[in-house]
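**Student:** with the sequence up front, the predicted model follows.
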Amino acid sequence: MKTRHLFKLVGTATLALLLAGCGSSKSDDKTITVAASPTPHAQILKVAGEELKKDGYTLKVKEFTDYVQPNIVVDEGKYDANYFQHTPYLDNFNKEKNTKLVSVGKIHYEPFGIYAGTKKSLNDLKDGDEIAVPNDATNEARALLLLADNGVITLKDNKDIKATVKDITSNPKNLKFKELEAAQVSRARPDVALVVLNGNYALDAGLDVKKDAIAFEKSDSTAASTYANIIAVKKGNEKTAKTKALVKALKSAKVQKYINDTFKGAVVPYTE
C-alpha cells in the first residue's frame, strides 16, 4: 500500500511539473528576447517594447558592448534576435564564424563620422599623423571610404565595401592607421590626429554627428542602404510571429518619431 501510494504521489508530482512546463512554454511564446548595443539600439527597443505590449508581447533586452556576442547568442538560440549591426558586417561574420543568421528588416541608419583627435580639421593633418579606425572588416572599409570621399586618401575602388588599408593607392601625407576594436576607437582621441567612428559609439562618447563631426556620410547616400542597421535572427525564424511583431514595432510611426526627435540626425529611420 505504501509503495502504491508513493508511485501515485510521484506520478502526480510529475504531471504537475509537466503542466507547469507547458504553462512556461506558452508564456515564453509571448516574450521576445533581443541582444542589442546600448546606444541607440537598446533605447529604441524600449519604445518598441511599448508598441509590442499592444500585441500582447513582452520585450526583454540584453545589452552588449561588443560586436561578437550578440551574434553568437542568437545563433545558439539563447535570444530571439539582435539589433546592432548592418548587413555587410553580418555577412562577413557568418562567413568567418560559420553562423547562420539572416536580416529580417532594416531599421535605422547611423552616419559614420570623422571626428577630431589632436587635430581639429582635415587641413590640419601633417605628414605621418595617425588616424584611428575600426578593425573589423566592414567597418574599416566604411571608415576608409569616408576618408577617400573627403580627399584624405585614394583607394583602388572608392565604392569597395571590402577595402582595407592595403587598398590605399594614394596617401599624400603618409598617414598611419591605428586599427582598433570599434568600441575602443573613441578612446584613442587624445592620442591620434583623427578618429572615424560608428554612429552608436560616437553617441556613447557624447559626440553629435551634425555638430561635432568634421565630415560624415550623407543620409541619401548608397551607404544609407548598405549600412542600415538591421534586425537579425537565426535562419529559419524569419517568419515567426515574434519576428514579425518585433519588426512591425520597430518600423512603427511611434518609434520613427522617437528616433527623429531624440537623435536629431545622428540616427535616421530607414525607409524603403
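**Tutor:** Alright, I've got the coordinates. Numbering: from 1, shown residues only.
**Student:** please make it C-alpha for all contacts and neighbour counts, starting now.
**Tutor:** Noted.
**Student:** the longest strand in the chain is where?
**Tutor:** strand 101-109 (DSSP state E).
**Student:** any idea how far it is from the chain center?
**Tutor:** 9 Å (C-alpha atoms, centre = their mean, to the nearest Å).
**Student:** again with stretch 126-146
**Tutor:** With C-alpha atoms, centre = their mean, you get 19 Å for stretch 126-146.
**Student:** that one: end-to-end distance?
**Tutor:** End-to-end span of stretch 126-146 (C-alpha to C-alpha, to the nearest Å): 19 Å.
**Student:** repeat that for stretch 24-44.
**Tutor:** End-to-end span of stretch 24-44 (C-alpha to C-alpha): 28 Å.
**Student:** contacts for it next, please.
**Tutor:** 56-66, 70, 73-74, 79-84, 200-201, 203-204, 242, 246, 250, 255, 258-259, 267 (C-alpha atoms under 8 Å, 6 or more residues apart in numbering).
**Student:** can you rerun that using 7 Å?
**Tutor:** Residues from elsewhere that reach stretch 24-44, judged by C-alpha atoms under 7 Å, 6 or more residues apart in numbering: 56-65, 70, 79-84, 200, 203-204, 242, 255.
**Student:** circling back: which other helices and strands does the longest strand of the chain contact?
**Tutor:** strand 229-234, strand 268-269 (3 or more C-alpha pairs under 7 Å, 6 or more residues apart in numbering; DSSP states H and E).
**Student:** buried ones in it, by neighbour count?
**Tutor:** Within strand 101-109, the residues scored as buried using 16 or more other C-alpha atoms under 10 Å are 101, 102, 103, 104, 105, 106, 107, 108, 109.
**Student:** please, which helix or strand holds the residue nearest to the spatial centre of the chain?
**Tutor:** Closest to where the C-alpha atoms of the chain average out (C-alpha atoms, centre = their mean) is residue 84, at 1.6 Å. Per DSSP states H and E, residue 84 falls inside strand 81-86.
**Student:** pasting the second one now:
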Amino acid sequence: MKKLLATAALLAASLTAHAAETLSVAATPVPHAEILEFVKPQLAKEGVDLQIKVFTDYVQPNLQVAQKRLDANFFQHQPYLDEFNKSRGTDLVTVAQVHVEPFGIYSQKIKKLDEVREGAVVAIPSDATNGGRALLLLEKAGLITLKDSANILATPKDIAENPKKLKFKELEAATLPRVLNQVDLALINTNYALEAKLNPTQDALLLEGKESPYANILVARPDNKDSDAVQKLAKALNTPAVKQFIEEKYKGAVVPAF
C-alpha cells in the first residue's frame, strides 16, 4: 500500500512538473491576435499554454496587465505605452518589438489628396500619441504645418498653418472606420483598418513608410517580464517563421520590426 501511495505521489509530482504553464495575453483582433494564434502551437510544444484574450480598445489591455488580471499584452507601440504609463501611473515595460502597422489616411469621398476641399472634415484618433501621429502624417501630406514637427503628442492646437481650413474631429481610434463615410478624411490605425476590411496598401491615400518608429510591442510588468513563459513568447514572436507569416499574410499592411 505504501509503495502504491509513493508511486501515486511521484506520478502526481511528475504530472505537475510537466503541466503547461498558462500565459494570458491581451491583444486586439487583427493582426495581434492572429499572430499570437500562429505562435500558439510552438509555445505549446515548449510547455506554455497561451491564452489569448481579445479586446477592441486600447485601455483595458494595459489596465488588466497592470492589475495582474492578465500576464501581458500585445497591441500598442512605445509612444502610446509611455504616455499611458505617465497618465495612469502604471509601470508596464516593453519585452520585445514585433511589427509596424503603417498608419494611413483614408477617404470614401476623394481618390487623391489634392482633391481635399476647403473646410474638409478630418477625423483623427483622440488618444494623445495616435492623434499626434495622425497630424504628423497630415503634415507629411502637405495639408498642414505643425509648430513643431518633432512633437509626437501634437494636437490640433499645435497646427501653425492650415491653408485648407480643415476641421478636426477627435474620436476614439476604434470608431474611425465606422465614421469614414461621414467625414472627408479619416486617419486610421492599421489594425482597425484591417478589421474593417480595408486594404491599407490599396485603400489608403497615404501610408506611413516602413521607417515608422511606431513598432508594436509585447508588454508585461516588471515582476514577470523575465519569466520563462513571457520570454518564450518574446522569442517566438521574433522568429523567421513569424516574419514570413507577417509578410505573406498582410502583404505590406503589417511590416516585421525585427
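**Tutor:** Structure's in. What do you need? This one's a predicted model, so the numbers in the text were calculated from it and none came from an experiment.
**Student:** the residue nearest to the centre of structure 1 and residue 28 of structure 1, how far apart?
**Tutor:** With C-alpha to C-alpha as the criterion, residue 84 of structure 1 and residue 28 of structure 1 are 23 Å apart.
**Student:** equivalent analysis for residue 83 of structure 1, please.
**Tutor:** 20 Å.
**Student:** neighbour-wise, which of the two wins?
**Tutor:** Each of residue 83 of structure 1 and residue 28 has its neighbours counted (other C-alpha atoms under 10 Å); residue 83 has more, 27 against 13.
**Student:** and that one, what pairs with it in structure 2?
**Tutor:** By TM-score structural alignment, residue 83 of structure 1 lines up with residue 74 in structure 2.
**Student:** got a list of what its match touches?
**Tutor:** Here residue 74 of structure 2 is in contact with 26, 27, 32, 217, 218, 219 (C-alpha under 7 Å, 6+ apart).
**Student:** how near is it to residue 182 of structure 2?
**Tutor:** Residue 74 of structure 2 is 31 Å from residue 182 of structure 2, by C-alpha to C-alpha.
**Student:** thinking again about what came up before, whichever of the contacts of stretch 24-44 of structure 1 end up buried, select them in PyMOL.
**Tutor:** A single PyMOL command is used to select the members of these judged buried by 16+ other C-alpha under 10 Å:
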select buried, resi 57+58+59+61+63+70+79+80+81+82+83+84+200+203+242+255
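**Student:** for the stretch 51-200 of structure 1, which segments count as helices?
**Tutor:** Under the criterion DSSP state H, counting those that start in this stretch, the stretch 51-200 of structure 1 contains helices at 69-75, 87-97, 137-149, 199-204.
**Student:** quick one, which of these is nearest to residue 126 of structure 1?
**Tutor:** helix 137-149 (15.2 Å; C-alpha to C-alpha).
**Student:** what does the closest one contact?
**Tutor:** Here helix 137-149 of structure 1 makes contact (C-alpha under 7 Å, 6+ apart) with 88-89, 133-134, 153-155, 158-159, 161-164, 196, 217.
**Student:** relative to strand 81-86, how tilted is that helix?
**Tutor:** 30 degrees (axes from the mean of the first three to the mean of the last three C-alpha atoms, to 10 degrees).
**Student:** if we look at stretch 54-64 of structure 2, which residues are touching it?
**Tutor:** 26, 27, 28, 29, 33, 70, 73, 174.
**Student:** residue 105 of structure 2: which of these is nearest?
**Tutor:** residue 174 (14.8 Å).
**Student:** what do we get in structure 1 for the closest one?
**Tutor:** Using TM-score structural alignment, residue 174 of structure 2 pairs with residue 183 in structure 1.
**Student:** and its match, how many neighbours?
**Tutor:** 18.
**Student:** quick one on the thing from earlier: superpose on structure 2 and give me the mean offset of the strand holding residue 84 of structure 1.
**Tutor:** Superposed on structure 2, strand 81-86 of structure 1 shows a mean distance to its aligned partners of 0.3 Å (mean C-alpha distance after the TM-score superposition for structure 1).
**Student:** run the chain-centre distance for that strand.
**Tutor:** Worked out by C-alpha atoms, centre = their mean, strand 81-86 of structure 1 lies 4 Å from the chain centre.
**Student:** try stretch 156-173 of structure 1
**Tutor:** Worked out by C-alpha atoms, centre = their mean, stretch 156-173 of structure 1 lies 24 Å from the chain centre.
**Student:** that stretch maps to which residues in structure 2?
**Tutor:** Stretch 156-173 of structure 1 maps onto residues 147-164 of structure 2, going by TM-score structural alignment.
**Student:** who touches that stretch?
**Tutor:** For stretch 147-164 of structure 2, the external contacting residues (C-alpha under 7 Å, 6+ apart) are 117-119, 128-129, 131-133, 136, 143-146.
**Student:** quick one: which of these is nearest to residue 200 of structure 2?
**Tutor:** For the contacts of stretch 147-164 of structure 2, the nearest to residue 200 of structure 2 is residue 133 (16.3 Å; C-alpha to C-alpha).
**Student:** give the burial count for the counterpart of that closest one in structure 1, as a bare number.
**Tutor:** Residue pairing (TM-score structural alignment): residue 133 of structure 2 is matched to residue 142 of structure 1. Using other C-alpha under 10 Å, residue 142 of structure 1 has 27 neighbouring residues.
**Student:** ok, now how distant is residue 142 of structure 1 from residue 163 of structure 1?
**Tutor:** Applying C-alpha to C-alpha to residue 142 of structure 1 and residue 163 of structure 1 gives a distance of 8 Å.
**Student:** all strands for the stretch 101-250 of structure 2, in order.
**Tutor:** Ranges of strands in the stretch 101-250 of structure 2, per DSSP state E, counting those that start in this stretch, are 104-106, 121-125, 145-146, 159-161, 167-171, 185-188, 206-207, 215-220.
**Student:** list the buried residues of stretch 134-153 of structure 2.
**Tutor:** 134-139, 141, 143-146, 152-153.
**Student:** between the two ends of it, what distance do you get?
**Tutor:** Stretch 134-153 of structure 2 end-to-end distance (C-alpha to C-alpha) = 10 Å.
**Student:** returning to what we had before: so which of the helices and strands packed on strand 101-109 of structure 1 comes closest to residue 221 of structure 1?
**Tutor:** Across those, closest to residue 221 of structure 1 is strand 268-269 (C-alpha to C-alpha), at 12.4 Å.
**Student:** which residues sit against that closest one?
**Tutor:** Counting by C-alpha under 7 Å, 6+ apart, 107, 108, 109, 110, 256, 259, 260 sit against strand 268-269 of structure 1.
**Student:** do that again at 6 Å, thanks
**Tutor:** By C-alpha atoms under 6 Å, 6 or more residues apart in numbering, the list of residues contacting strand 268-269 of structure 1 from outside reads 108, 109, 256.
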